[in-house]
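Q: no FASTA, just this:
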């Protein structure tokens, strides 16, 4: 059975939110980049577009730094 992501394409999350979930998942390092992009139905461009916001969000939670 393949791991699933809460942001998989069958959810109603926006592209922005799927990209943010993908960035957090990438940071955790448990899956390959390609798998994370596929599971979250996002592209490298989506990640780049939302990376600055993700960095701001990370800084708001001291346990993530």
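A: Done, it's in. Bear in mind that the values here come from a model prediction, so they are computed numbers and not experimental data.
Q: contacts and neighbour counts: CA atoms only from here.
A: Will do.
Q: could you point out which element follows the helix or strand containing residue 35?
A: Per DSSP states H and E, residue 35 falls inside helix 33-40. Following helix 33-40 in sequence order, the next helix or strand is helix 44-60 (DSSP H and E).
Q: and that following helix, what's buried?
A: The neighbour-count check on helix 44-60 (16 or more other C-alpha atoms under 10 Å) flags 46-47, 50-51, 54 as buried.
Q: before we go on, here's another structure to hold up against the first:
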């Protein structure tokens, strides 16, 4: 079941104080979108309210998430 609550996640070490998704999760959405080369990078960053620095900061956790997903698919 998905939880769309705007309450901050008490377990999130990346809470930026904004309602909705954390910066980490917005960066993950942006990184996923950037896998499609047809999308405009600046637009994706703007739409997800993240910076290049946010992408760099969360790239390792994104790669770990992708690896876990691939391992579950086996």
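A: Perfect, thanks for sending it. Treat the numbers as computed from the prediction; the structure is a model and nothing was measured.
Q: export the buried residues of helix 44-60 of the first structure as a markdown table, with columns for distance to residue 20 of the first structure.
A: Putting the buried residues of helix 44-60 of the first structure into a markdown table (distance: C-alpha to C-alpha, whole Å) gives the following:
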| residue | distance to residue 20 of the first structure |
| --- | --- |
| 46 | 9 |
| 47 | 7 |
| 50 | 7 |
| 51 | 8 |
| 54 | 6 |
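Q: center of the second structure, which residue is that?
A: Centroid-nearest residue in the second structure: residue 28, 2.0 Å away (criterion: C-alpha atoms, centre = their mean).
Q: what do we get in the first structure for that one?
A: Under the alignment (TM-score structural alignment), residue 28 of the second structure pairs with residue 20 in the first structure.
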